[in-house]
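Colleague: Based on what follows, work out the 3D shape:
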Amino acid sequence: MNLDDVYNWILGHSQNYPGKHQESQPRTIASYKPLEAKAQFHIVIKATAEYIKEKMLNGNGVNMKELGAFTMEVNSDYVKPLQHSGFNMTQDLGIQRAERKHVHQIRPCFVPDNSFKYFLARYPGKEEITKPLSQHSIYQKGFGMNFCNAGPIAASCYLGKDVVQSIHNSLIKAIHDLTRLGHNLNIDFGFIKISVINRDLKYKYEQSFINRLNQTDYELKMRQSDLATSQHWTTTYQEKWSKSTLNNLLTRPNPGQVQDNYEKSMALKIMSLDLNTAEKTDYSKKQKVQLPALNK
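Modeller: Next comes the predicted model:
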């Protein structure tokens, strides 16, 4: 079963997955017409995949509650000591780091949640990721973990935040139920494919996505903040949102053009009315109409 089949399963079993995702919900912008229930699933999950992809390219991981964590680990080969590595004090540090960039490779991972592991027979073990010693939280699965925020996803889809949360909860619950029932799943998020065959979980990231991760400076991306404290707090939310790929996920239509098209369609509906279907009255028979006299 792919994602489309999972959507049909959720909509076909409304008694097991109640919520706002079962019906068409209004959009936050009047220029957009309401979508069908299944179309809402497609657009929200696509925006969720773009959100996770953007966070990982910025050096952060994303933890979806009760599903798993999309994170990464840095694999470093053995290097020579400084006195044997040919370190040049007169050369720029950034140039030397670029020359030794092949030493560090970023490996993206997917760590299933404990509630999801309960329904699985086999899955990659917890030793797959080496947890940094400075991170003591039990929810920390990798570097710079963030929980999946439904706010930016809802803003990019022009839907309510509660609708996005309802879709996420129903999708994760359906994945748990289908895995427990023994169905084979093929969850394709675009940049990662998660498969559950005979309750055996496997995943595979796209090679192009892995190459983009390795092209970034991991030391620069995996810090808490690249900006100074004063710049971090003075940067507005609009400036951060304008740089996000979610902002360009859907093109906003011209409100004036949408209103003109709406008025034209209403005018065509009025012009196409059949006079035979109008209500029949005896007004002309009971009252004589006095027409003006013609001047000859």
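
Colleague: Every contact and neighbour count from this point should use C-alpha atoms.
Modeller: Fine.

Colleague: I'd like the distance from the residue nearest the centre of the chain to I167, if you could.
Modeller: Taking Cα atoms, centre = their mean, the centroid of the chain lies closest to T48, which sits 1.1 Å from it. T48 is 11 Å from I167, where distance means Cα to Cα, to the nearest Å.

Colleague: rewinding a little: okay, the residue nearest to the centre of the chain and G125: tell me how far apart.
Modeller: 25 Å.

Colleague: now do L250
Modeller: For L250, the distance to G125 - Cα to Cα - is 38 Å.

Colleague: if you count what's nearby, which of those two comes out ahead?
Modeller: Just comparing L250 and G125: by other Cα atoms under 10 Å the higher neighbour count belongs to L250, 13 against 9.

Colleague: Can you name the residues that contact the closest residue to L67 other than its chain neighbours?
Modeller: Using Cα to Cα, 6 or more residues apart in numbering and skipping the chain neighbours, the partner closest in space to L67 is D113 (5.2 Å). For D113, the contact set (Cα atoms under 8 Å, 6 or more residues apart in numbering) comprises 65-69.

Colleague: ok, now with 10 Å
Modeller: Applying Cα atoms under 10 Å, 6 or more residues apart in numbering to D113 gives the contacts 63-69, 139, 141.

Colleague: Of these, which belong to strands?
Modeller: 63-64, 68-69 (DSSP state E).

Colleague: Can you tell me which of those residues is nearest I29?
Modeller: Proximity of those to I29, judged by Cα to Cα, is greatest for M64, which lies at 27.3 Å.

Colleague: Another sequence for comparison is provided below:
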Amino acid sequence: MVAEHASDAIVTAGPFEGKDQLVARTKSYAAFPDPCGTSMCALWCASVRGVVEHVLQLPLQYPGPHHESQPRAAEDLAPTDPTRQLLLIWDAMCDYVSEQLQQAKGVTIKDFGSFIFERGIAVTSPRVPELGHVGREKEVVFPRFLLAESLRQELTRQDTKEDIRRQHISGSVFQTKKMTALNPVPIAAGCYMRQDVVASGLAAIFRAITELVRTNYDLEIDMKFAVIRIVNKRLRCAFSKVIRAAAQSTTDAGPFRDSLPVSKRWRESHLSKSMVEYLGDPSPTSMTERRRKTDILANTDLVSISSVSYSSRP
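Modeller: Next up, the predicted model:
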């Protein structure tokens, strides 16, 4: 894993990121205080890959089909080893949650927490202050991460103050915020994997995070749109500036209303663009060529196998 140093944070490269993408994403994170007093503490934190290896080393504690290499939904894609399989699921999950947040929708993850937006009112600067103009009020959104109760109990040094402001509307975040649960179906479609493999893999990773915190491990969880750092039983979260800008633009655009009748609205499909374009569609030509070569090898003895041409092999 490659680590790049920035003035405000240390971000670990994802399993499918190059150095240029890592540097660009590192610069987009907002500054946040380091609980250890020095940014070098992140070098000693366990990354997502370390959590994945911990899960795979304990099959009895984290049972499920994610411990074995599973076949892909597309025949053109070869199965991967369990480590890369879980890293692929994690990478796709981060893209899916990032897409939801850019649409100003909150996402809740069981046994981990909820990514939500807190809304407030800000006063813009007047155009001509000398003429006595008054600035206009504007609705602004702030990304927040609310801990799940199971994880909050392990963070004994976490601040006890409220994570979000108490507004005049009473109730939980599920009643007052625009929330959605983490859905493994589009993630499985984007990875070309079975839904049960994705669901068990994500559940094992998030449960392992809580148990590692319980055993005094320091973690740095890179989710591509945010970096969650747990050091000394205290959690800090730094969101990417792109998330806040995209959510703010969605809020400024206001509600979208079209002329589609209500009777047809329920038939409309809601596809995740990030998952549709995550790995792309398998090539039918490549699949046909692979089947043809497999049939040739099956019908060829060992003496004449050298006559098979592999020049066009993908």
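
Colleague: What's the TM-score once they're superposed?
Modeller: Put the two chains on top of each other and the TM-score (TM-score structural alignment, normalised by the length of structure 1) is 0.74; 254 aligned residues with a Cα RMSD of 3.1 Å.

Colleague: Of the contacts of D113 of structure 1, which ones are shared with structure 2?
Modeller: Checked against structure 2 using both residues aligned by TM-score structural alignment, their matches' Cα atoms under 10 Å, the contacts of D113 of structure 1 keep these contacts: 63-69.

Colleague: between the residues you listed, which is closest to S230 of structure 1?
Modeller: Checking those one by one against S230 of structure 1 (Cα to Cα), the nearest turns out to be N63, at 28.6 Å.

Colleague: can you count the residues close to that closest one?
Modeller: 24.

Colleague: Give me the distance between the counterpart of it in structure 2 and D252 of structure 2.
Modeller: In structure 2, the residue matched to N63 of structure 1 (TM-score structural alignment) is T108. Shown here: T108 of structure 2 relative to D252 of structure 2, a distance of 24 Å by Cα to Cα.

Colleague: Out of the ones in strands among the contacts of D113 of structure 1, which end up buried?
Modeller: 63-64, 68-69 (16 or more other Cα atoms under 10 Å).

Colleague: Using TSV, please lay out those residues together with distance to K243 of structure 1.
Modeller: Formatted as TSV, those follow (distance: Cα to Cα, whole Å):
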residue	distance to K243 of structure 1
N63	22
M64	23
G68	27
A69	24
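
Colleague: In space, what's closest to the aligned partner of T80 of structure 2 in structure 1 - neighbours in sequence excluded?
Modeller: Aligned counterpart of T80 of structure 2 in structure 1: L35 (TM-score structural alignment). Nearest non-adjacent residue to L35 of structure 1, counting by Cα to Cα, 6+ apart: S24, 5.8 Å away.

Colleague: Map the residue nearest to L67 of structure 1 across to structure 2 for me.
Modeller: So D113 of structure 1 corresponds to A148, using TM-score structural alignment.

Colleague: What's the separation between its match and S200 of structure 2?
Modeller: 19 Å.

Colleague: for T160 of structure 2, same thing?
Modeller: From T160 of structure 2 to S200 of structure 2 the distance is 32 Å (Cα to Cα).

Colleague: Equivalent analysis for L151 of structure 2, please.
Modeller: Distance from L151 of structure 2 to S200 of structure 2, by Cα to Cα: 19 Å.

Colleague: same deal with R25 of structure 2?
Modeller: In terms of Cα to Cα, R25 of structure 2 sits 29 Å off from S200 of structure 2.

Colleague: Next: I10 of structure 2.
Modeller: 29 Å.

Colleague: Would you mind telling me which of these two has more residues around it?
Modeller: Shown here are I10 of structure 2 and S200; by other Cα under 10 Å, I10 has more neighbours (22 against 18).

Colleague: Touching, that one and I221? I think so.
Modeller: No: checked against Cα atoms under 10 Å, the pair I10 of structure 2 and I221 is beyond contact range at 11.1 Å.

Colleague: Mind listing the shared neighbours of the two?
Modeller: 227, 229.

Colleague: Show me what M287 of structure 2 lines up with in structure 1.
Modeller: Aligned by TM-score structural alignment, M287 of structure 2 pairs with V258 of structure 1.

Colleague: Enumerate every residue touching the residue nearest to that match when sequence neighbours are not counted.
Modeller: Nearest residue to V258 of structure 1 in three dimensions, chain neighbours excluded: S31, at 6.4 Å (Cα to Cα, 6+ apart). Counting by Cα under 10 Å, 6+ apart, S31 of structure 1 touches 252-259.

Colleague: what do you get if the cut-off is 8 Å, keeping everything else the same?
Modeller: Here S31 of structure 1 is in contact with 253, 255, 258 (criterion: Cα under 8 Å, 6+ apart).

Colleague: How many residues are close by R97 of structure 1?
Modeller: Neighbours around R97 of structure 1, by other Cα under 10 Å: 12.

Colleague: Kindly apply the preceding question to E154 of structure 2 instead.
Modeller: E154 of structure 2: 18 neighbours (other Cα under 10 Å).

Colleague: Might one say that it is in contact with R214?
Modeller: Yes: with contact defined as Cα atoms under 8 Å, E154 of structure 2 counts as touching R214 (5.6 Å).

Colleague: Onto which residues of structure 1 does stretch 185-194 of structure 2 map?
Modeller: Using TM-score structural alignment, stretch 185-194 of structure 2 corresponds to residues 151-160 of structure 1.

Colleague: ok, back up a step: can you classify the residue nearest to V258 of structure 1 as helix, strand or coil?
Modeller: coil (DSSP: H, G, I helix; E, B strand; the rest coil).
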